[in-house]
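Student: for reference, the sequence and a predicted model appear below.
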Amino acid sequence: MAIADAAPRATAPAMPERVALLAFATDDETEATLRAGLSDTVEAMPVRRGGIRAAIRALERERTPRVLVVDLCGEGDPIGALDALAAVCEPDVTLLVTGEQSDIGFYRDLTRDLGVAEYLHKPLTRESVARVFGPRVAGMAEAPAHRGSRIVTVCGVRGGVGATTIAVNLALQVAETTHGHVGLLDLHLRGGTAAMMLGLRCSAGLRVALENPDRVDALFLERASVLASDRLRLLAADEPPEAEIAPKPEGVTRLLDLLRARCSIVVVDLPYPPGPMERQVLSLARQRVLVLGPDLAGARDLVAARKLLAGLQGNGPVLTVLNRAGAPGTLPLNMMQEGLGGLPDVVVPDLPKQLPRAANLGRPALHDSAALRKALAPLALEVGGTRPHAASRSWLGRLRERIGR
């Protein structure tokens, strides 16, 4: 019996139902007016007590509703709070906001530049809630406007450098640090190991999606993917070596569109060298991560990979990860720096015990290796966008930056 078959398989948590509407109100008057104004639109108006910070805390643990109403009253940094809320929300949420500021500039900032669907200043009236919020709530069963999300590709400059290990653990760390919804797409259709590293089994859904894009919708994605955690969704394949896979050009585009509507960040583990489908994904990526080993071949292949990416459409930055630094018989960091013309963006040390053991057990190495978590932290910050001054950016700023990517 193979080690992978003998290893215990994690049970994926069941996906909770997504509620249509949820509101947060800071006071009795706001709650009563929201209920009265929307009484003709919805039978039951779920309202929780608290402002936007209460919404952030709740949505770190729960699924995002299709329509979310939040109250900015008493919030000293509304833009920063809205930015923090964006990090924990699914990108397709329709956000309705109420607050105390009544100037037209604030309204325009929220609705034109910051991705908020509608804003109402207090005092609220039943008529204003029904007129402004009512149509948005009434149409909540319809698909909201697609805001898109950030696509991040991870590929090795040659086989066997540990790119899948980096992709899996990066996706986990971003999901944990941002509390956002992260998708992990493994495009190694034959012999991919992302699912194995997470202790999960994948279905035939990915191949179907790539070959028959007309059959793919949000429900298909829900059934074809598997939850690695409450914030990380995996879509992978396990096709036999003899499988003749014929993905259509629009297959991966359709799939990414659905993932982007579902997840704030989509990490794609790509095989190398890239074929037509992989090049298509690389041109859509907001950030492109190249993984190399600490040897002369790694330095040479990185130069070639950078040249290849420069010839593709899209201008996403290229981030380099030097994996297994310090492994016996490899080049030291100073020699790699000389060969690369500078230090790589991220250096992951050689972890000869933790990584193979974690892979064989089907348990993410990130959970047991503090060294790996520390090494990936700068990359997770870069990908997740959770930098110290992120609050100075707009609500849904990260999501709006991703439009068109």
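Tutor: That came through, no problem.

Student: going forward, measure contacts and count neighbours with C-alpha atoms only.
Tutor: OK.

Student: next up, the contacts around residue 17.
Tutor: Applying CA atoms under 8 Å, 6 or more residues apart in numbering, we find residue 17 in contact with residue 63.

Student: quick check: the gap between it and residue 65.
Tutor: The gap separating residue 17 from residue 65 is 9 Å, by CA to CA, to the nearest Å.

Student: would you confirm that residue 12 contacts residue 227?
Tutor: Yes: Residue 12 is within contact range of residue 227, at 5.4 Å (criterion: CA atoms under 8 Å).

Student: out of those two, which sits in the busier spot?
Tutor: A count of neighbours by other CA atoms under 10 Å puts residue 227 above the other of residue 12 and residue 227, at 20 against 16.

Student: can you tell me the SS state at the residue nearest to that one when sequence neighbours are not counted?
Tutor: Spatial nearest neighbour of residue 227, excluding adjacent residues (CA to CA, 6 or more residues apart in numbering): residue 233 at 4.5 Å. With DSSP: H, G, I helix; E, B strand; the rest coil as the basis, residue 233 sits in strand.

Student: quick one: residues contacting residue 134.
Tutor: Shown in contact with residue 134 (CA under 8 Å, 6+ apart): 37-38, 41.

Student: got another one to weigh against that:
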Amino acid sequence: MNALSPKVLPTRRKRIALYSSDPQLRREIATRLDALAIYDVQVAETEAFLAGPPAEGRPSVAILDVGEGELLAGSRLVDARAAWANVPLVALSGELGSEQMRNLVRLNAADWLRKPFDGKELINAVTFHDSGSQASKSRVITFIGATGGAGATTLALSAADHLASRSAERAAGTCLVDLDFQHANCSAYLNVYTEFDIEGVVANPDRLDVELMDLIKLTRKPGFTLYSFERPSLPFAANGQDFVFKLLDLAAYRFEDVVIDLPNVETPWQNSVLSTSDEIFVVFELNIASLRHAKHLFQRIRGLRGNGASITLVANKRKRKLFGNHFSRGELEKIFRQPHIKAVSLDTPLLTDALNRALLPSEVHARARFNKDVKAIFRERLDAKAR
């Protein structure tokens, strides 16, 4: 059985500048934010804030401890705030008088927390006001099968594996979100399961934040992060849609590449996922039923997105024998009126072995034809378009 890893490698995508003359407060805040693995917290004395933003680049958020408000009385802070321009400022202080509060408002502080404050309050303030200046827009890559068993889940896992294999940093910035709550096949494939009971989170999606995302994740060294939950009733839950959207929003906030395994069933979030994905892979088999569903799905996505959508059609389980396939590549291009349809070879022994051993196909035999086919597709469709 694959062991769960409680550690998420840091992506260091978002820089937070923390200024305080209180060593204990600096230590507590830095420890709390560093534990989330998405922040690079830079700590300095309060005086450093007055010198303006660091030369190496502006942070996403600046946190300033103004103590008991004595710093608010001078003009230096006003001049310094102008130098920080539009960087969101989260101010920390003790009890302030009305005049001090007015001065804080004049400084255009994005938020204020009175000491002592709860750590959750601080995290919520930082994530809410994060300007994203240090984070590139996340890329959403969705796999959807034309029919059940077409192989979309296997290809989604292989895509996440491919992206994560580039480096430790890429692995830390890659996650796979399994939206098949009926079976949670992604976690079943790898034989990893979360022990966290998400029942209460689904009932109250507002509980889901970057801190909780680290608790409900699944990781498997040396690869990507996985979010996969078996909860068949979730699509019918009163707050199921809100939970899914919050999960996807936080995944996009936390990771650079978000791979989605989207089952081809009607759910309140299916159209939204298809409408907002940067890359869509439609996976089908070479039989009439799967081809018909794939064509309808392809036309539906075109209707949602127009001709500008980046859609890759993948004919999975292609037999390499001369008379093994009923449809040629040319015939497929005529059916979809789309050139350059991709094909992945059928390799039953490889995939069966991988499934039985809870391994990814690349871990069983990296040079197998299946792995060569998917690698060639991902190099062209994902690596060539990497930001």
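Tutor: Great, that's in hand. Bear in mind the structure is a predicted one, so any value in this text is a computation, not a measurement.

Student: quantify their similarity with the TM-score.
Tutor: Taking TM-score structural alignment, normalised by the length of the second structure as the basis, the two superposed chains have a TM-score of 0.64; 305 aligned residues with a CA RMSD of 4.3 Å.

Student: what about the helices in the stretch 51-200 of the first structure?
Tutor: With DSSP state H, counting those that start in this stretch as the criterion, the stretch 51-200 of the first structure has helices at 52-59, 78-88, 104-108, 126-128, 134-138, 163-178, 194-197.

Student: repeat that for the stretch 251-400 of the first structure.
Tutor: 276-284, 296-310, 333-340, 354-361, 370-384, 397-401.

Student: which stretch among these comes nearest residue 210 of the first structure?
Tutor: With CA to CA, the closest approach to residue 210 of the first structure among the helices of the stretch 251-400 of the first structure belongs to helix 276-284: 9.6 Å.

Student: would you check the span in the second structure matched by that closest one?
Tutor: Mapped onto the second structure using TM-score structural alignment, helix 276-284 of the first structure spans residues 268-276.

Student: hmm, who's touching the matching stretch?
Tutor: Contacts to stretch 268-276 of the second structure, defined as CA under 8 Å, 6+ apart, come from residues 140, 142, 235, 241, 244-245, 262, 280, 301, 304-305.

Student: let me have those residues in a markdown table, extended by neighbour count and distance to residue 333 of the second structure.
Tutor: Shown next, in a markdown table, are these (neighbours: other CA atoms under 10 Å; distance: CA to CA, whole Å):
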| residue | neighbour count | distance to residue 333 of the second structure |
| --- | --- | --- |
| 140 | 23 | 26 |
| 142 | 25 | 22 |
| 235 | 20 | 35 |
| 241 | 18 | 36 |
| 244 | 19 | 35 |
| 245 | 15 | 35 |
| 262 | 21 | 24 |
| 280 | 25 | 18 |
| 301 | 19 | 17 |
| 304 | 14 | 21 |
| 305 | 15 | 20 |
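
Student: pull the most distant pair out of these.
Tutor: Maximum pairwise distance in the contacts of stretch 268-276 of the second structure, criterion CA to CA, is 23.9 Å, between 235 and 305.

Student: follow-up on the earlier one: so can I have a markdown table of the helices of the stretch 51-200 of the first structure showing distance to residue 329 of the first structure?
Tutor: Shown next, in a markdown table, are the helices of the stretch 51-200 of the first structure (distance: least, CA to CA, whole Å):
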| stretch | distance to residue 329 of the first structure |
| --- | --- |
| helix 52-59 | 48 |
| helix 78-88 | 42 |
| helix 104-108 | 60 |
| helix 126-128 | 71 |
| helix 134-138 | 62 |
| helix 163-178 | 20 |
| helix 194-197 | 26 |
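
Student: wait, which of these is closest to residue 259 of the first structure?
Tutor: With CA to CA as the measure, helix 163-178 is the member of these nearest residue 259 of the first structure (14.0 Å).

Student: about what we covered before: tell me the contacts of the equivalent of the residue nearest to residue 227 of the first structure over in the second structure?
Tutor: Aligning on TM-score structural alignment places residue 233 of the first structure opposite residue 225 in the second structure. When contacts are counted by CA under 8 Å, 6+ apart, residue 225 of the second structure touches 8, 171-172, 174-176, 217-219.

Student: rewinding a little: for residue 175 of the first structure, find the nearest of the helices of the stretch 251-400 of the first structure.
Tutor: Of all the helices of the stretch 251-400 of the first structure, helix 370-384 comes closest under CA to CA, at 8.3 Å.

Student: residues of that closest one that come out buried?
Tutor: Neighbour-count burial for helix 370-384 of the first structure flags 371-373, 375-377, 379-381, 383-384 (criterion: 16 or more other CA atoms under 10 Å).

Student: same thing with stretch 12-30 of the first structure?
Tutor: Neighbour-count burial for stretch 12-30 of the first structure, counted by 16+ other CA under 10 Å, picks out 12, 21-26, 30.

Student: and the most centrally placed residue in the first structure, how far is that from residue 347 of the first structure?
Tutor: Most central in the first structure under CA atoms, centre = their mean is residue 265, positioned 2.0 Å from the mean C-alpha point. Residue 265 of the first structure sits 23 Å away from residue 347 of the first structure, going by CA to CA.

Student: and residue 18 of the first structure, by the same measure?
Tutor: Distance from residue 18 of the first structure to residue 347 of the first structure, counting by CA to CA: 39 Å.
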